[in-house]
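Undergrad: The sequence and its predicted three-dimensional model are supplied below.
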Amino acid sequence: MTPLERLWNGWRATYVQSLGTSEVPAGEGSIFTRILASGMSDEDANIVHRGETCFVILNAFPYGTGHVLVLPYREVANLEDLDAAETAELWPTVTDAVRAIKSAYEPEGVNVGINLGRPAGGSISEHLHVHAVPRWTGDGNFMTAVANTRTLPEPLVDTAAKLRAAWPTG
């Protein structure tokens, strides 16, 4: 089986290439830890929301427009490694992310999930993160079937702005 290809628009190159530059320091830690340590603004890093112990960031390689990741600031691999404050904040933040996605994009459904460990599909398994992905009937269109490619119609910066504006308050 061949891996799924992605058809990135030109605006994607700048973001993807920035992940290998000095803006995100090389060294220890997951890409999320390095983004947090980079000093980039939330807008440049595509961070949608910050809480006390958890934050929300756009997936750099999304399954679809609006795909976010909810994760603790602290790099932990497993649910049982979360402390009480992280545990208490994680799921309400996932719920708020789903509310923001529904408000901003009006999807027909939303996938929410965690891949714990590389064998479970965790591509960044050292830093637990919860996926929230808006879904529409037919969003796995012919491009995926015939070209093994996904198309993304909106720049990440626009997606982040929409989700920030739709983020629940109070």
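TA: Yes, it's here.
Undergrad: alpha carbons only for contacts and neighbour counts from here, please
TA: Noted.
Undergrad: how about Glu43, secondary structure?
TA: Following DSSP: H, G, I helix; E, B strand; the rest coil, Glu43 is assigned to helix.
Undergrad: if you skip the residues just before and after it, what's nearest to it?
TA: Of all residues not flanking Glu43 in the chain, Val157 sits nearest, at 7.2 Å (Cα to Cα, 6 or more residues apart in numbering).
Undergrad: Put this next to the previous one:
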Amino acid sequence: MAYIQAGPEPLVEECPFCAAPAKSDEDALIVHRGTHAYVLLNLFPYNSGHLLVCPYRHIPTYDEATPEEVAEIGALTQTAMRVLRTVARCDGFNIGMNQGAVAGAGVAGHLHQHIVPRWATDANFFPIIARTKAIPQLLGDVRTAVADAWPR
């Protein structure tokens, strides 16, 4: 609701993906820090366990990423899928990048890949009838479970 009520540009003051690495993992919801990219929970998740993979560099689109960034984003995405299968017992994933505001990117200036766990039973009448989506876990609890399950 915080995201919806803030309007179309809730994050204009400071790039949240540039600010996150300077914070503690708990405060930024970071589950893993790599060399060129890191993984964090989406503050406004579509489903429980919704992760984002972001390069540290502030670049808007995938074609501007270096080969090292592309490789690490891919490797972190694979690891995130394995971890979510273990922790959340999900049945599938939606994975993607919205490039630019016109394509639906909430933070268009900083590249980020979505990894959304899906379950066979995760759709119900709430979004249609009540315009509500139930997210059954607190972000801090999900962050701890994913971070603890991340391979060392």
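TA: Perfect, I can see it now. Everything quoted here is computed from the prediction, not taken from an experiment.
Undergrad: What does the TM-score come to for these two?
TA: Overlay of the two chains. TM-score (TM-score structural alignment, normalised by the length of the second structure): 0.88; 144 aligned residues with a Cα RMSD of 1.8 Å.
Undergrad: picking up where we left off before, may I ask which helix or strand encompasses the residue nearest to Glu43 of the first structure?
TA: Taking DSSP states H and E as the definition, Val157 of the first structure sits inside helix 156-166.
Undergrad: List the contacts of the counterpart of Thr79 of the second structure in the first structure.
TA: Under the alignment (TM-score structural alignment), Thr79 of the second structure pairs with Asp96 of the first structure. Applying Cα atoms under 8 Å, 6 or more residues apart in numbering, we find Asp96 of the first structure in contact with Trp167, Pro168.
Undergrad: residues touching the residue nearest to Glu43 of the first structure, list them.
TA: Contacts of Val157 of the first structure (Cα under 8 Å, 6+ apart): Glu43, Asp44, Asn46.
Undergrad: any idea which helix is longest in the second structure?
TA: In terms of residue count, the longest helix belonging to the second structure (DSSP state H) is helix 67-88.
Undergrad: Identify the residues contacting the helix or strand that that helix is followed by?
TA: Using DSSP H and E, the next helix or strand after helix 67-88 of the second structure towards the C-terminus is strand 92-96. Strand 92-96 of the second structure is contacted from outside by Met81, Gln113, His114, Ile115, Val116, Pro117, Arg118, Trp119, using Cα under 8 Å, 6+ apart.
Undergrad: same check, this time on stretch 52-69 of the first structure
TA: Contacts of stretch 52-69 of the first structure (Cα under 8 Å, 6+ apart): 16, 45-50, 70-74, 85-86, 89-90, 93, 97, 101, 105, 129-135, 150-154, 156, 159-160, 163.
Undergrad: go with 6 Å
TA: Outside stretch 52-69 of the first structure, the residues that touch it by Cα atoms under 6 Å, 6 or more residues apart in numbering are 46-49, 70-73, 86, 129-133.
Undergrad: mind checking which helix or strand the residue most central in space within the second structure is in?
TA: Nearest to the mean C-alpha position of the second structure, by Cα atoms, centre = their mean, lies Leu52 at 2.4 Å. Element membership of Leu52 of the second structure, judged by DSSP H and E, is strand 51-55.
Undergrad: So which bit of the first structure is that strand matched to?
TA: Under TM-score structural alignment, the match for strand 51-55 of the second structure is residues 68-72.
Undergrad: Where does the equivalent of Ile115 of the second structure over in the first structure sit: helix, strand or coil?
TA: Taking TM-score structural alignment for the superposition, Ile115 of the second structure sits opposite Ala132 in the first structure. Three-state assignment for Ala132 of the first structure (three-state DSSP): strand.
Undergrad: mind checking how far the nearest residue to Ala132 of the first structure once chain neighbours are set aside is from Ala97 of the first structure?
TA: Leaving aside its sequence neighbours, Ala132 of the first structure sits nearest to Val112 (Cα to Cα, 6+ apart; 4.5 Å). Going from Val112 of the first structure to Ala97 of the first structure by Cα to Cα, to the nearest Å gives 10 Å.
Undergrad: For those two, indicate the residue with more neighbours.
TA: More crowded of Val112 of the first structure and Ala97, by other Cα atoms under 10 Å: Ala97, with 28 against 16.
Undergrad: before we move on, the earlier item: tilt between the longest helix of the second structure and strand 92-96?
TA: With axes from the mean of the first three to the mean of the last three Cα atoms, to 10 degrees as the basis, helix 67-88 of the second structure and strand 92-96 are set at 150 degrees to each other.
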